[in-house]
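Peer 1: One predicted model, sequence on top.
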Amino acid sequence: MSGSAKKKSDTSPAPGQARGNQPTLDKEELLRAYHDMVLIRRFEERTGQLYGMGLIGGFCHLYIGQEAVVVGVQMALKKGDKIVTSYRDHGHMLAAGMDPKGVMAELTGRATGYSRGKGGSMHMFSKEEHFYGGHGIVGAQVPIGAGLAFANKYRGTDEVAVAYMGDGASNQGQVFEAFNLAALHKLPCIFIIENNQYGMGTSAARSSASKALWRNGEPWSIPGQKVDGMDVAAVRAAAAEAVAHCRAGNGPYLLEMSTYRYRGHSMSDPAKYRTREEVEEMRREHDAIERVRRALAALGVEEQQLKATDDEIKKVVTEAAEFAQTSPEPDPSELWTDVLVEG
C-alpha cells in the first residue's frame, strides 16, 4: 500500500458523503453522465415492471441506485478495455455500449437477445463491446477478470481489465486467489467492490470481519482506495487513477465503491432487513442522479434540456420493451447449440 493511497482512503466517505476538494466534471461530461445514469435507471424500472408481468423469468437483480459506479468507471476506460461483472449486470451492459433492445430481448428470453435468449438476466456477453458477462456464481467472475488482464499483458497491449464484484463476494476464496495471481504477475486488472451495504439479506457490517474492503488487497501489496460511489465525478477520478496505474505496468488496483441499492437483492427479495426510512433517506439525500442534476443547474443547464433527455430515454426504453415482446422465441434446436466446443 502506497502512503498516498492510504492517506486518501483513511478519510473516505460513506455513501453520499462528500470528501473535501472533490473532483469535478465539466458540463459536457456531466450531461453524458446524466444521460447514461438515467438510461440505466429507466431501463431497470421497466425491467422490474416486465418481471412483475411475468415476461421475465428466473432471477433478476436490479441496479437502481448504483448507477454512478459503472458510469463513472466507464468514463475512465477506452475501447478495448475488458469488463466482467456479477449477476447485477444490466447497468454494466448499457454503460459498455450494448444495445438496450438486445439486452431487453435477452431478459425476456428472445432469439434477438445477446445470448440468443438462452442466458437471461445473468448471462449476457458482447465480444464487440468487450463485455464478458454477467456471471451467476458469487465471485466466479473475479478470476475471469484476472485472466482477461493476463491476456492483455500476454498480447503486449496497454488495455486493462475491470472485474466488478459485490461486497458479498469480496471475501470469497477465489477472489483472494485472483488477487494473488494478479499481484504475482503484475496484471493490469482493476478489482472493483460495489459495496451496496447489504449482501442477500445481511448487512456488510455483520457479514465481513474486514470493515475496510479497500484494504483487502494489502497482503499482496495491491494499492486501493475507498470512493463515494454515489458521486460520479469521484468515481471517474478514482477510476482514472487506477487505470493509469495499470496501464503503466504497475499491476492490479482495488477500488471499494461505497454505494447503495434501492431495491431488494433480487426481485424476489422484499428487503425487510432494513427500514423504509433508511432507503428513503438515501434517495432523498444522496441520489447520484439528483446530484448531477443540481451540478448541471449550477452550470446554467435549463430544466427543459434535461426533460428533453428524459423524454429521449423514455422513448429508447419503450422501444426496447416493445422490441423484446415482439421478437421471436428461440427455435427448439437452440437447445443443442453452445454446449460443446471441440478443440
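Peer 2: Nice, thanks for sending it over.
Peer 1: contacts and neighbour counts: CA atoms only from here.
Peer 2: Noted.
Peer 1: Counting neighbours, what do you get for A297?
Peer 2: Neighbour count for A297, taken as other Cα atoms under 10 Å: 13.
Peer 1: Also N195?
Peer 2: Neighbour tally, N195, other Cα under 10 Å: 27.
Peer 1: Kindly provide the distance from it to F59.
Peer 2: According to Cα to Cα, to the nearest Å, N195 and F59 sit 20 Å apart.
Peer 1: got it, and C246?
Peer 2: From C246 to F59 the distance is 34 Å (Cα to Cα).
Peer 1: out of those two, which sits in the busier spot?
Peer 2: Per other Cα under 10 Å, whichever of C246 and F59 has more neighbours is C246, with 23 against 15.
Peer 1: Is it correct that the more buried one is in contact with L254?
Peer 2: No: C246 is beyond contact range of L254, at 10.7 Å (criterion: Cα atoms under 8 Å).
Peer 1: Quickly list what's touching both of those two.
Peer 2: I190 (Cα atoms under 8 Å, 6 or more residues apart in numbering).
Peer 1: Strands of this structure, start to end?
Peer 2: With strands called from DSSP state E, the chain shows them at 82-84, 161-166, 189-195, 224-228, 253-258.
Peer 1: And those: which comes nearest V138?
Peer 2: Nearest to V138, of all the strands of the chain, is strand 161-166, at 8.2 Å by Cα to Cα.
Peer 1: could you list every residue that touches Y87?
Peer 2: H61, S121, M122, H123, G134, H135, G136, I137.
Peer 1: Can I get the buried part of those as one ChimeraX selection?
Peer 2: Buried members of the contacts of Y87, defined by 16 or more other Cα atoms under 10 Å, are picked up in ChimeraX with:
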select :61,121,122,123,134,135,136
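Peer 1: ok, how many other residues are close to E28?
Peer 2: E28: 10 surrounding residues under other Cα under 10 Å.
Peer 1: Kindly provide the distance from it to L296.
Peer 2: For E28, the distance to L296 - Cα to Cα - is 9 Å.
Peer 1: Also S266?
Peer 2: In terms of Cα to Cα, S266 sits 32 Å off from L296.
Peer 1: and if you look at R276?
Peer 2: If you go by Cα to Cα, the gap between R276 and L296 works out to 29 Å.
Peer 1: neighbour count winner among the two?
Peer 2: For R276 versus L296, the count of surrounding residues by other Cα under 10 Å is larger for L296: 21 against 11.
Peer 1: ok, second structure coming up, stack it against the first:
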Amino acid sequence: MTKPNNYEALYRQALLIRRVEEEIIRLYPSDKVQSPVHLSIGQEAVAVGVCSLLKPEDRMFSTYRSHAFYLAKGGDLNAMMAELFGKVDGCCGGKGGSMHLAYPKVGFMGTSAVVASGIPNAVGNAYANQILGKSDLTVSVFGDGATEEGVYHESLNFASLHKLPIIFICENNQFAVHTRLESRQSYAIREHVSSYGIDTFHIEDGYDFCTVQTQFANILADYHDDPRPVFIEIDTCRYMEHVGPGEDFYGGYRDQSEHLEWRNSDPLLTDQQTYNALLAEVNKQIDESVAFAEASPFPTITDLYQDVY
C-alpha cells in the first residue's frame, strides 16, 4: 500500500467508522439502540476512499448498510447516534433508525431497508441534473444482491438510454444474507452491465482506502472528461453477520479462514502505530456522541404527526 499525503486523514475516517460500529456492538445488548443494525466492519475502505473525493453538493444514495457512507460523506455523528437511539435529535428525528439515515446538507440523500430501492432515486437525481444542466455528481451505492432486482436493471437501461451523468458503485462482498453469489447469479456482474452499453471498472483491493481513492480518482478524471453512466464493482468483505451485532460463522455458510487474507491486509488491523496514535481522539468523539444521544429526548406524540406528506 502506497501511502498518500492524506493517509492519516483517510485512516482516521476509517477508524472512526469501525470504532463507532464497535461501540454499537457494545451498546446493543442494553437495548439503547432502537433498530436493527447492518454493520460495515470490513467494508470501511470503500466508503472512505470514494467519499474522500466527493464534494458536499455531490449527492449519494446508499443502502441500509449505511453507517460507513453516512460518516464518510460527512454526516454528523451526534445526529447518527441519536437516530440509532430513537431520539428526537437524530438525523431523521428518531423515526428512521439505522436503516434510514439521511443528511442532505452534505449530499447524503437517504437510505432504505428495501433492497435496490435507492438506485432509481439516484437515477432520477441524475436525470434532473441533466435537465437542469448541473455538473454535480450523482453516486448510487448498492450491494451485489441488489443486482438481482428488477428495478436495478430498469435503472441501468434508463441511465444508459439517456446517457445520464451517474456513477454506480457495487460493493461486492459475495453474500446476500447467507447465500453465496455463485448460488444466486447466473451472470457476471460487470459483463452484464456492459450489455447495457455502460463502461465498467473493477477495484479489487477494497480493503485499502488508499487504493480505492487512487483508482476512483482515475475513474473520476475519465468521467469528468465524458459525463455518462459509469459502473464500478469494488470487492469487499463483511466481517460481521448480515444483520445484528455478532459474527455468524456458526451458520456454516462461511468460515473465518475465508477472511484471513483480507484481515491480513486490513490497515486497521495491520498499521497499529497509526491506530494507536489516533485511537484516543476517535474514542473521545464517539463518547461525546453517545452522551449526546443519551441526553436527547424521545419523540413525543406531537412529533409523530410531523414530516407526514
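Peer 2: Nice, I can see it. Every value quoted in this text rests on a predicted model; they were computed, and no experiment measured them.
Peer 1: thinking again about what came up before, ok, which of the strands of the first structure comes nearest G52 of the first structure?
Peer 2: Closest to G52 of the first structure of the strands of the first structure is strand 161-166 (Cα to Cα; 24.8 Å).
Peer 1: In the first structure, what range does stretch 23-31 of the second structure match?
Peer 2: Aligning stretch 23-31 of the second structure against the first structure (TM-score structural alignment) gives residues 46-54.
Peer 1: Can you pull out the residues in contact with the matching stretch?
Peer 2: With contacts defined as Cα under 8 Å, 6+ apart, stretch 46-54 of the first structure is touched by I56, G57, L62, M104, M267, V317, A321.
Peer 1: gap between that stretch and the chain center?
Peer 2: Computed by Cα atoms, centre = their mean, to the nearest Å, the chain-centroid distance of stretch 46-54 of the first structure equals 21 Å.
Peer 1: what's the answer for stretch 194-205 of the first structure, then?
Peer 2: Here the centre of stretch 194-205 of the first structure is set off from its chain's centre by 15 Å, with Cα atoms, centre = their mean.
Peer 1: Pull up the distance across it, start to finish.
Peer 2: End-to-end distance of stretch 194-205 of the first structure (Cα to Cα): 14 Å.
Peer 1: What residues in the second structure pair up with that stretch?
Peer 2: Matched against the second structure by TM-score structural alignment, stretch 194-205 of the first structure falls on residues 171-182.
Peer 1: contacts for the matching stretch?
Peer 2: With contact meaning Cα under 8 Å, 6+ apart, stretch 171-182 of the second structure is reached by 46, 141-145, 233-238, 242, 253.
Peer 1: Need the residue closest to the centroid of the second structure.
Peer 2: Central residue of the second structure (Cα atoms, centre = their mean): F69, 3.6 Å from the mean position.
Peer 1: List the residues that contact the counterpart of S40 of the second structure in the first structure.
Peer 2: Correspondence of S40 of the second structure to the first structure, assessed by TM-score structural alignment: Y63. Under the criterion of Cα under 8 Å, 6+ apart, the neighbours of Y63 of the first structure are I40, R41, E44, R88, D89, H90, G91, R261.
Peer 1: Can I get those in JSON lines including distance to V160 of the first structure and neighbour count?
Peer 2: Listed next are these as JSON lines, based on distance: Cα to Cα, whole Å; neighbours: other Cα atoms under 10 Å:
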{"residue": "I40", "distance to V160 of the first structure": "24", "neighbour count": "28"}
{"residue": "R41", "distance to V160 of the first structure": "27", "neighbour count": "19"}
{"residue": "E44", "distance to V160 of the first structure": "28", "neighbour count": "20"}
{"residue": "R88", "distance to V160 of the first structure": "21", "neighbour count": "22"}
{"residue": "D89", "distance to V160 of the first structure": "19", "neighbour count": "24"}
{"residue": "H90", "distance to V160 of the first structure": "21", "neighbour count": "30"}
{"residue": "G91", "distance to V160 of the first structure": "20", "neighbour count": "25"}
{"residue": "R261", "distance to V160 of the first structure": "27", "neighbour count": "20"}
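Peer 1: quick check, nearest of those residues to V339 of the first structure?
Peer 2: The closest of those to V339 of the first structure turns out to be D89 (Cα to Cα; 22.7 Å).
Peer 1: Just list the residues touching the counterpart of that closest one in the second structure, thanks.
Peer 2: D89 of the first structure maps onto S66 of the second structure when the alignment is built from TM-score structural alignment. Counting by Cα under 8 Å, 6+ apart, S66 of the second structure touches H38, S40, S98, M99, L101, T111.
Peer 1: can you do 7 Å?
Peer 2: Counting by Cα atoms under 7 Å, 6 or more residues apart in numbering, S66 of the second structure touches M99.
Peer 1: do the one 3 residues further on as well
Peer 2: With contact set as Cα under 7 Å, 6+ apart, F69 of the second structure has these partners: A47.
Peer 1: I'd like to know how far it sits from T300 of the second structure.
Peer 2: On the measure of Cα to Cα, F69 of the second structure and T300 of the second structure end up 29 Å apart.
Peer 1: cool, T200 of the second structure as well?
Peer 2: Look at T200 of the second structure and T300 of the second structure: by Cα to Cα, they are 48 Å apart.
Peer 1: Please say which of those two ends up with more neighbours.
Peer 2: The residue with more neighbours, out of T200 of the second structure and T300, is T200; 20 against 10, by other Cα under 10 Å.
Peer 1: Can you find the partner of the more buried one in the first structure?
Peer 2: Using TM-score structural alignment, the partner of T200 of the second structure in the first structure is G224.
Peer 1: who touches the closest residue in space to its match that isn't next to it in sequence in this structure?
Peer 2: Distances taken as Cα to Cα, 6 or more residues apart in numbering put L254 closest to G224 of the first structure, at 4.4 Å, once the chain neighbours are dropped. When contacts are counted by Cα under 7 Å, 6+ apart, L254 of the first structure touches I190, F191, I192, W214, G217, I222, P223, G224, Q225.
Peer 1: Let me have the residues you listed in CSV, adding distance to A240 of the first structure as columns.
Peer 2: Formatted as CSV, these follow (distance: Cα to Cα, whole Å):
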residue, distance to A240 of the first structure
I190, 11
F191, 13
I192, 13
W214, 16
G217, 19
I222, 16
P223, 14
G224, 13
Q225, 12
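Peer 1: could you check the distance from the closest residue to V279 of the first structure other than its chain neighbours over to E278 of the first structure?
Peer 2: Nearest non-adjacent residue to V279 of the first structure, counting by Cα to Cα, 6+ apart: Y262, 6.2 Å away. For Y262 of the first structure, the distance to E278 of the first structure equals 10 Å [Cα to Cα].
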